[in-house]
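A.B. asks: My questions are about this predicted structure, shown below with the sequence.
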Amino acid sequence: MHTVFFSSCVQQHRLVALHFPYIAIIFAEDAKYYKCTCMKVISPSFIGFCLCFSGTTWVQEILPPLLNGGDLTSVETIPNWDRVPWLEETRASVVLDKLHSPRALVSHMPYNLMPSSFFKSKAKVIYVARNPKDVLVSSFHFHQMASFLEDPGTFEEFVDKFLSGKVFFGKWADHVKSWRNPELGDRILYITYEEMFQDLRQVLGRILKFLGRELSAEALDRVVNHGTFKNMKTNKMSNYSLVPENIMDCKKSPFLRKGTQVLKHQLRDVFLNIVILNETSLLI
């Protein structure tokens, strides 16, 4: 099982709008509470990690049926935030006891901010990375439709914030590098958003092998079909249309927009390309 508790001060200070130095300050100010309510990771468990806008919703959509013999009931009847909750959100403490073992969870947290219980556990990790330029564009549009986040300003202004890590959960390269950690050994599986988009069936096969699970061909077909971006976009349990408009205004920009490599034609800024290339080269 997987049990997670996280300081409510994170939610009060709107975690999704913070970068890590500020989070560290919050925890320092509220260390006693955090110590009492920090995450407790108990094996067996499966966690999907992504930086924001890198495939979290996709992971929330595919993990439950992969863990439950291809059964789509939960993904068709339970909102994704209750079906596969985020480790860092206080909502997790409300819904975790209702989830069957093994529990699937997701998180945007970097490796170095995981609780000590995680490192002592045998929890398995699926890490999803995405082209940082696509992460940038998705993040920009989300800021435009989410009322609880600050105005992103112009796209050029947001690019500066993104490149300097002044966005929630910090710099893309830092997050990816933190999870490329040899200490995890065979506990972690690395996949990319682009691989899922190009050949979801092949990626699901890799995930099943990693999880030690098997599905019949018919069940796998069912999960592949349900897990397409087109179907997720129309699934009210996954597209955030159930969230009140005053919190997330899907009229301004739908949460699930295109699900493609959106920057191929939209962004031709040479400077940005050079900066991204320099950062990604450090990961090779």
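C.D. replies: Nice, thanks for sending it over. Just so we're clear, the structure is a prediction, and the values are computed from it rather than from any experiment. Residues are numbered from 1 along each chain as shown.

A.B. asks: From here on, just use CA atoms for contacts and neighbour counts.
C.D. replies: Will do.

A.B. asks: Longest helix in this protein, please.
C.D. replies: Longest helix of the chain, by residue count under DSSP state H: helix 132-145.

A.B. asks: which strands and helices sit next to the helix or strand just after it?
C.D. replies: Moving toward the C-terminus from helix 132-145, the next helix or strand (DSSP states H and E) is helix 155-164. Counting contacts by 3 or more C-alpha pairs under 8 Å, 6 or more residues apart in numbering; DSSP states H and E, helix 155-164 is packed against helix 132-145.

A.B. asks: dump the residue contacts of Lys161.
C.D. replies: Lys161 sits next to Val167 when contact means C-alpha atoms under 8 Å, 6 or more residues apart in numbering.

A.B. asks: coming back round to it: show me what the longest helix of the chain is packed up against.
C.D. replies: With 3+ C-alpha pairs under 8 Å, 6+ apart as the test, helix 132-145 has helix 155-164, helix 263-266 packed against it.

A.B. asks: ok, 7 Å please
C.D. replies: Packing contacts for helix 132-145, counted by 3 or more C-alpha pairs under 7 Å, 6 or more residues apart in numbering; DSSP states H and E, involve no helix or strand.

A.B. asks: One more to weigh against that first structure:
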Amino acid sequence: MSLKQETDEAGYTLPLHDVDGFLCHTVISPDIIKGLRQFPFRDDDIMVCSYPKSGCHWTWEIVRMLLEGTTDVVLQEKEDLMMDYQTQEFLDKFPSPRVLNNHVLLRHLNPELFEKKIKIVMAVRNPKDVAVSFYHHHKQFDEYEYKGQFTDYVPMYLDGKVDCGSVFDYTRDWERVIDEHPEHPILLLSYEDMKENLFREVKKIGNFLGKSFEDDFYQKIADKCTFSKMRNRKGAIYKEFKENVFYRKGEVGDWKNWFTVAQSELCDRVCEEKMAGSKIRFRYTLDEK
């Protein structure tokens, strides 16, 4: 493990831990990342996975409501059950079924998850909107001490010199997991699909979890988990930030307000190269299918 100072185009730095080639926030203990290979899964654990800023908070809350069969769940931080943030001893305190979450790669996780058929809900989001959200994330957390501007941030982000590395490498790595383990219960969700029709996606998650509620309950969850309501309800947990860093805008296509034409074209080229052969198609507006 070593501390790295990644540098943007203007020379501003972003401090990150390098844990055997995997970059993470300096508040995360490298020992926790390394210990995930021995993490003792329970048979009924559910795991929500995503690259940062791709809808993990949103998906985690929906899964909780589906498992508990109510929209009146206890107000709780997702970080309480974040595998790459909390110690095993801390996570052991939570009753089953646990809704775990993380932003790591398969190689970091205990392979017994395949033996135990741990259900995985995977969320992906288009890399341009991720870039905008991640930029604000890096600007708002004092620990990063990042002072750069978005125009200089984009190349660093596209090079994977941010937490969890390249969004494209992360996505392809998990896509390979899905392809290589067709028998394993993994549900792939799209942030944009959730924005387009949340009722449909909530019901999809419910079916994946083996639940059979009436449509009106799925609609209640969809209504309770709209971005604006999530922002008002869950965002209150993070009052220490000047800007609601976990629930900022949640829009599809906000990248158009930030990317120059040249930056957008650069992202397209990197995406085409990195995602060659992928079956995943990112949606950059809700008009795209």
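C.D. replies: That came through fine. These numbers were taken from a predicted model, which means no experiment stands behind them.

A.B. asks: ok, now which ones touch the residue nearest in space to the middle of structure 1?
C.D. replies: With distances taken as C-alpha atoms, centre = their mean, the residue of structure 1 nearest its centroid is Thr56 (3.2 Å). Residues in contact with Thr56 of structure 1 (C-alpha atoms under 7 Å, 6 or more residues apart in numbering) are Cys50, Val106.

A.B. asks: got it, and the one 5 residues further on?
C.D. replies: The neighbours of Glu61 of structure 1, taking C-alpha under 7 Å, 6+ apart as the test, are Val75, Gly227.

A.B. asks: Go again with 6 Å.
C.D. replies: By C-alpha atoms under 6 Å, 6 or more residues apart in numbering, Glu61 of structure 1 lies in contact with nothing.

A.B. asks: secondary structure element for it?
C.D. replies: Assigned by DSSP H and E, Glu61 of structure 1 belongs to helix 56-67.

A.B. asks: Without its sequence neighbours, what residue ends up closest to the equivalent of Val154 of structure 2 over in structure 1?
C.D. replies: Aligning on TM-score structural alignment places Val154 of structure 2 opposite Val159 in structure 1. Spatial nearest neighbour of Val159 of structure 1, chain neighbours left out: Leu136 (7.3 Å); criterion: C-alpha to C-alpha, 6 or more residues apart in numbering.

A.B. asks: what's the matching residue for the one you found over in structure 2?
C.D. replies: Mapped onto structure 2 by TM-score structural alignment, Leu136 of structure 1 lines up with Ala131.

A.B. asks: cool, Phe271 of structure 1 as well?
C.D. replies: In structure 2, Phe271 of structure 1 lands on Leu266 (TM-score structural alignment).

A.B. asks: Tell me how many other residues crowd its match.
C.D. replies: Other residues near Leu266 of structure 2 come to 15 when the count uses other C-alpha atoms under 10 Å.

A.B. asks: With the one 4 residues further on instead?
C.D. replies: Applying other C-alpha under 10 Å, we find 15 other residues in the vicinity of Val270 of structure 2.

A.B. asks: Would you mind measuring from the closest residue to it other than its chain neighbours to Asn126 of structure 2?
C.D. replies: Of all residues not flanking Val270 of structure 2 in the chain, Leu158 sits nearest, at 7.3 Å (C-alpha to C-alpha, 6+ apart). Per C-alpha to C-alpha, to the nearest Å, Leu158 of structure 2 is found 13 Å from Asn126 of structure 2.

A.B. asks: Likewise for His184 of structure 2?
C.D. replies: His184 of structure 2 is 25 Å from Asn126 of structure 2, where distance means C-alpha to C-alpha.
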